[in-house]
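Chemist: Sequence first, predicted coordinates after that:
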Amino acid sequence: MITAVNTAVVWVLDQDSAQTFFTEKLGLETRMDVPFGEGVRWVTVGPKNQPELQLTLMVPGAPMQDAESAEQLKSLLAKGALVGCTFTVEDCQAAVKELSARGVTFLQEPQPKPWGLSATFRDDSGTCHELLQPHQ
């Protein structure tokens, strides 16, 4: 049976730019940055206090998709049509203020939701992510 999630994919347009965004702006750490076949890299990041979870910053294309599918996925990324991760924070208001100061673009300021206080931002590839301060 499944016991945990180890790795989740975040589709990006440029791994270098995404790695910088996720580490310097969001404060995650790089876990891996290694060659993964011809012209492909395996780049993962994750929260410092959650070593068992990695986000793979993956550019659409070989070996995962054929050229046509990769271009369709890149087009969806560029449109901002993809949804990514929910990142847990202790204080959503403070996190939005800090991340905004680092250049993160928020689409939605903190709002109460049934699952907690939530704000939405875009990464540098256009994917929407959520900051969540869960109900206590």
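Modeler: Looks like it arrived, so ask away.
Chemist: make it CA atoms for all contacts and neighbour counts henceforth
Modeler: Fine.
Chemist: Would you map the strands across this structure?
Modeler: For the chain, the strands defined by DSSP state E occupy 7-11, 29-35, 41-46, 54-58, 83-88, 105-113, 116-122, 128-134.
Chemist: let's bring in a second one:
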Amino acid sequence: MNVTVHHAFLPHTDPEAALRFYRDALGFEVLDDVGYEEMRWITVGPRGRPGTSIVLHPPTADPGISEDERRTIAELMAKGSFAAITLATDDLDGLFERLEAAGADIVQEPADQDYGVRDCAFRDPAGNLVRVNQTA
């Protein structure tokens, strides 16, 4: 049996800012971009790997969410504590420089961690924490 990650979901608050970050700064390709009324779901992923993607979605699109829940989600996103993802690259310093030049919100510069990983961290335009690990 083979189990893989197909989609991960991250909320976005501004679809154009999300595209500038994930497509332009990170270099992901846009696999799908679907709108409904004032909302957009944008699927991005690493080039040449269509089986693994991130769906950037409106955080409160579910009609079953109450106004209190919408408010809580917005507050958590504003604090940067609602969602997170970890990516991997074989050139951490190069990616960090590219993201820094693009104006990304840097949380942690590249560092060797005590647990054996070299990584960095930043926030996307919606406040989601994005960590990047160096691969061998």
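Modeler: Good, I have the coordinates. A quick note: this is a predicted structure, and the numbers were derived from the prediction, not measured.
Chemist: Let me have the strands of the first structure in TSV, adding mean neighbour count as columns.
Modeler: Formatted as TSV, these follow (neighbours: other CA atoms under 10 Å):
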stretch	mean neighbour count
strand 7-11	17
strand 29-35	15
strand 41-46	21
strand 54-58	22
strand 83-88	14
strand 105-113	15
strand 116-122	20
strand 128-134	21
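Chemist: looking at these, which is closest to Q65 of the first structure?
Modeler: Checking these against Q65 of the first structure by CA to CA gives strand 54-58 as the closest, at 11.4 Å.
Chemist: Can you spell out which helices and strands pack onto that closest one?
Modeler: Counting contacts by 3 or more CA pairs under 8 Å, 6 or more residues apart in numbering; DSSP states H and E, strand 54-58 of the first structure packs against strand 7-11, helix 15-20, strand 41-46.
Chemist: picking up where we left off before, which one of the strands of the first structure lies nearest to Q72 of the first structure?
Modeler: The nearest among those, by CA to CA, is strand 7-11 at 12.2 Å.
Chemist: and the gap between R41 of the first structure and P112 of the first structure?
Modeler: Distance, R41 of the first structure to P112 of the first structure, using CA to CA, to the nearest Å: 39 Å.
Chemist: Can you tell me the closest non-neighbouring residue to E90 of the first structure?
Modeler: Leaving aside its sequence neighbours, E90 of the first structure sits nearest to Q133 (CA to CA, 6 or more residues apart in numbering; 5.6 Å).
Chemist: And for the residue lying closest to A61 of the second structure once chain neighbours are set aside, the neighbour number?
Modeler: Leaving aside its chain neighbours, A61 of the second structure sits nearest to M39 (7.7 Å; criterion: CA to CA, 6+ apart). By other CA atoms under 10 Å, 16 other residues sit near M39 of the second structure.
Chemist: looking at it, M39 of the second structure is touching P58, isn't it?
Modeler: Yes. Counting by CA atoms under 8 Å, M39 of the second structure does reach P58; the two are 6.3 Å apart.
Chemist: so where's the longest helix in the first structure?
Modeler: When the first structure is parsed with DSSP state H, its longest helix is helix 67-79.
Chemist: tell me which residues in that helix are buried?
Modeler: By neighbour count with 16 or more other CA atoms under 10 Å, helix 67-79 of the first structure contains the buried residues A70, L73, K74, L77, A78.
Chemist: who's in contact with T56 of the first structure?
Modeler: T7, A8, V9, V10, W42, V43, T44, V45 (CA atoms under 8 Å, 6 or more residues apart in numbering).
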